[in-house]
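Enquirer: Predicted model and sequence below, questions to follow.
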Amino acid sequence: MKTTIRRRQIGEIPLLEVVPLDQRNAPLPLIVYYHGWQSNKELNLTQGRKLAKVGFRVLLPDAMNHGRRKQAISAIPSLTFWQSIQSNLFEFGAIIQHFKQLNLILDDRIGVGGTSMGGFTSSALLTHHPEIKVASCMMGSPTPIQYRERLIEHASRSFNRFVPDDLRDLTAWVDRYDLSTQVDSLAGRPFLIWHGERDWRVPYDQTAGFVKDNNLLDNIIFVHEDEDHLVKTETMDMMTTFFLGHL
């Protein structure tokens, strides 16, 4: 199936829309897919094309501070990271509303996914958006509180960087969007998690712990491999098959 790419601007949000060429103006199941830290929407085009080729409308937005919205990284450890995720959360509703108004979402079939920082985003969105039917998290984390603690310790002890004493309060919104503390919000929705066992950026153990704590939930599909912080083509194909089977 041939696909086409359209550049769109929704308010301040630049995004790429990847869609089957002959269905570009028809309602289709929609997937919003988020990129990783210090990445951009273009670097998700391979995944976007794979999903579009099997019949999805795929939206690849640039997160705040990234891509066409790139800004300098704050000297305060992790500040820009959390700001970027929070902006994704702020903007998700605007993206969905825009495509609903264009009548381009088929039967309210909405999915989300993301790589690394984008996986943090997709996991967090599940806590507040029951309209999402299916989600994936590729080497991100459904445990952002634990990850925040790791960043604080890493910055202060390993690099002797200044960390505000009240950083936890300054990022208190993270507590409300941590899927591991409100797993009931999944409500049976299919959730694919992929993580490399040798991941050196986002700890594998935190993700594996989340899955272990919720091992009775058969809607959580956990795939882990002997990889580091890298999503390969075969993993993209696996995720495409997952969305095709559930959305």
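Expert: That came through, no problem.

Enquirer: going forward, measure contacts and count neighbours with C-alpha atoms only.
Expert: OK.

Enquirer: Looking at this structure, which strand is longest?
Expert: Under DSSP state E, the strand in the chain containing the largest number of residues is strand 105-114.

Enquirer: Which elements pack onto the helix or strand that it is followed by?
Expert: Per DSSP states H and E, the first helix or strand lying C-terminal to strand 105-114 is helix 117-125. Here helix 117-125 touches strand 28-34, helix 79-101, strand 105-114, strand 132-138, going by 3 or more Cα pairs under 8 Å, 6 or more residues apart in numbering; DSSP states H and E.

Enquirer: Is Leu45 in a helix, a strand, or coil?
Expert: Using DSSP: H, G, I helix; E, B strand; the rest coil as the criterion, the local structure at Leu45 reads helix.

Enquirer: Look up how far Val211 lies from it.
Expert: Noted for Leu45: a distance of 29 Å to Val211, by Cα to Cα, to the nearest Å.

Enquirer: same check, this time on Gly118
Expert: For Gly118, the distance to Val211 equals 19 Å [Cα to Cα].

Enquirer: again with Gln86
Expert: Taking Cα to Cα as the measure, Gln86 and Val211 are separated by 24 Å.

Enquirer: from the chain's centre, how far out does stretch 162-172 sit?
Expert: 24 Å (Cα atoms, centre = their mean, to the nearest Å).

Enquirer: er, stretch 145-165 actually
Expert: A distance of 23 Å separates the C-alpha centroid of stretch 145-165 from that of its chain, computed with Cα atoms, centre = their mean.

Enquirer: What residues sit buried inside it?
Expert: Neighbour counts over stretch 145-165 (16 or more other Cα atoms under 10 Å) mark 145, 147-148, 152, 155, 163 as buried.

Enquirer: how long is that stretch from one end to the other?
Expert: Distance across stretch 145-165, first residue to last, is 16 Å (Cα to Cα).

Enquirer: distance of the residue of the chain most remote from its centre from Pro77?
Expert: Note on the chain: the largest C-alpha distance from the chain mean falls to Asn160, namely 30.0 Å (Cα atoms, centre = their mean). As for Asn160, its distance to Pro77 is 11 Å (criterion: Cα to Cα).

Enquirer: Val18 reaches Leu28, doesn't it?
Expert: No. Between Val18 and Leu28 there is no contact under Cα atoms under 8 Å: 11.5 Å.

Enquirer: tell me the secondary structure for the residue farthest from the centre of the chain?
Expert: Going by three-state DSSP, the secondary structure assigned to Asn160 is coil.

Enquirer: got another, please set it beside the one above:
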Amino acid sequence: MIVQREVWNDIPLLHVYNEQMNEQSPVVIFLHGFLSAKEHNLHYAYQLVQRGVRVILPDAYLHGERSNEASEDKMNLHFWEIVLTSVKEVHTIYAQLNAKNYLASEKVGLAGTSMGGIVTSGCLAVYPWVQAAGICMGTTSYTKLVMHQVEEMKQREIDLPMSAEEQAGFITMLSKFNLEDHEQNWQGKPIIFWHGMRDTVVPYQMSRDFYDSLDDTHLEAITYLSEEKAGHAVSRNGVLQVTQFVAQHLA
């Protein structure tokens, strides 16, 4: 397995592949979680490369090589800016994959954990080119998640940095990235969810309720894995099942 540090359009990333791969090999862009970095997800890349998938692991804005020594408080304040920047940069990476002739097969997927799962969900809502996806500890609704965060801040008596009018406008803007509201871009595509039922960071019930609302037509392509005793950390079994699912459906 070859791991190369590269910079594409000012985005530092790890390009992971093996010598048997070529322009016909499928590709997965894998997105890390909040306060994490690209190199902390090499175990996902290992599993995917073993199954013949080229992997791109970018550092999110204010993370890894791009942290600029930002404090956790600052990163919390900029959470949604980081998410939306990542959604935009996923398309930049996709364009670079095409420019570098890595997508002759057009088999490209997305996957991510926590914040990376949230970004993956938003990308499915707006980018029809995604062929398969793995959403670990993500959400299918940006607006429901931000409203949950606002309610948590109120309960902790934290002053909100926006007026009520600004909040309403922001929530309306985020609705563009609600996977559950943009079926035309993901219908029929293989998607796997993994979520621990004891997750206290990204509520399990948000994506589970969405999955439970789907009819049989959608369920042919979508898989949901729950683990009753798991919290906000993907189990080894989850890592193996998600990587196997995405690789299999891109093969």
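Expert: Great, that's in hand. Given the structure is predicted, the values throughout are model-derived calculations rather than measurements.

Enquirer: quick one: TM-score?
Expert: Their TM-score after superposition, calculated using TM-score structural alignment, normalised by the length of the first structure, is reported as 0.92; 244 aligned residues with a Cα RMSD of 1.9 Å.

Enquirer: returning to that earlier point: of all the buried residues of stretch 145-165 of the first structure, which comes closest to Arg49 of the first structure?
Expert: Tyr147 (30.8 Å; Cα to Cα).

Enquirer: Mind putting the helices and strands packed on helix 117-125 of the first structure into CSV with mean neighbour count?
Expert: Listed next are these as CSV, based on neighbours: other Cα atoms under 10 Å:
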stretch, mean neighbour count
strand 28-34, 25
helix 79-101, 16
strand 105-114, 20
strand 132-138, 26
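
Enquirer: Minimum distance to Leu59 of the first structure: which of these has it?
Expert: Between Leu59 of the first structure and these, the shortest separation by Cα to Cα is 4.7 Å, and it involves strand 28-34.

Enquirer: Show me what that closest one is packed up against.
Expert: Using 3+ Cα pairs under 8 Å, 6+ apart as the contact criterion, the secondary-structure elements in contact with strand 28-34 of the first structure are strand 57-61, strand 105-114, helix 117-125.

Enquirer: what about 7 Å?
Expert: For strand 28-34 of the first structure, the elements it packs on are strand 57-61, strand 105-114, judged by 3 or more Cα pairs under 7 Å, 6 or more residues apart in numbering; DSSP states H and E.

Enquirer: Using CSV, lay out those strands together with distance to Asp228 of the first structure.
Expert: Rendered in CSV, the data for those read as follows (distance: least, Cα to Cα, whole Å):
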stretch, distance to Asp228 of the first structure
strand 57-61, 24
strand 105-114, 17
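
Enquirer: out of these, nearest to Gly93 of the first structure?
Expert: strand 105-114 (11.6 Å).

Enquirer: what's the mean distance for the closest one versus the second structure?
Expert: On the superposed models, the aligned residues of the second structure are on average 1.0 Å from strand 105-114 of the first structure, with distances taken as mean Cα distance after the TM-score superposition for the first structure.

Enquirer: what's that strand in contact with?
Expert: Strand 105-114 of the first structure is contacted from outside by 27-35, 99, 119, 121-122, 131-138, 247, using Cα atoms under 7 Å, 6 or more residues apart in numbering.

Enquirer: same thing but 6 Å
Expert: Contacts of strand 105-114 of the first structure with the rest of the structure, by Cα atoms under 6 Å, 6 or more residues apart in numbering, involve 27-35, 122, 132-137.

Enquirer: ok, so of those, who is nearest Ile95 of the first structure?
Expert: Val32 (8.6 Å).

Enquirer: Counterpart of the closest one over in the second structure?
Expert: Under the alignment (TM-score structural alignment), Val32 of the first structure maps onto Ile29 of the second structure.

Enquirer: now swap in Lys41 of the first structure and tell me
Expert: Residue correspondence, TM-score structural alignment: Lys41 of the first structure in this structure matches Lys38 in the second structure.

Enquirer: three-state assignment of the residue nearest to Leu179 of the second structure when sequence neighbours are not counted?
Expert: With Cα to Cα, 6 or more residues apart in numbering as the measure, Ala125 is the residue that lies nearest to Leu179 of the second structure, at 4.5 Å, once sequence neighbours are left out. At Ala125 of the second structure the chain is in helix, as set by three-state DSSP.

Enquirer: need the contact list for the equivalent of Glu17 of the first structure over in the second structure.
Expert: Aligned by TM-score structural alignment, Glu17 of the first structure pairs with His15 of the second structure. Under the criterion of Cα under 6 Å, 6+ apart, the contact list for His15 of the second structure reads 3-4, 56.

Enquirer: which SS class is His15 of the second structure?
Expert: When the structure is split into helix, strand and coil by three-state DSSP, His15 of the second structure lands in strand.

Enquirer: next one: Gln47 of the second structure
Expert: Bear in mind the rule, three-state DSSP; under it Gln47 of the second structure is helix.

Enquirer: Tell me who's in contact with the aligned partner of Ser141 of the first structure in the second structure.
Expert: Here Ser141 of the first structure is matched to Thr139 in the second structure, going by TM-score structural alignment. Shown in contact with Thr139 of the second structure (Cα under 6 Å, 6+ apart): 118, 207.

Enquirer: Now do the same for Arg68 of the first structure: its match in the second structure.
Expert: Under the alignment by TM-score structural alignment, Arg68 of the first structure pairs with Glu65 in the second structure.

Enquirer: A strand includes its match, no?
Expert: No. Read with three-state DSSP, Glu65 of the second structure is helix and lies in no strand.

Enquirer: Relative to His218 of the second structure, how far out is it?
Expert: When Cα to Cα is applied, the distance between Glu65 of the second structure and His218 of the second structure equals 39 Å.

Enquirer: if we can go back for a sec, from what I can see the match of Lys41 of the first structure touches Asp59, true?
Expert: Yes. Using Cα atoms under 6 Å, Lys38 of the second structure and Asp59 qualify as a contacting pair, with a distance of 5.2 Å.

Enquirer: Is Ile192 of the second structure within a helix or a strand, and which one?
Expert: Secondary-structure assignment from DSSP H and E places Ile192 of the second structure in strand 191-196.
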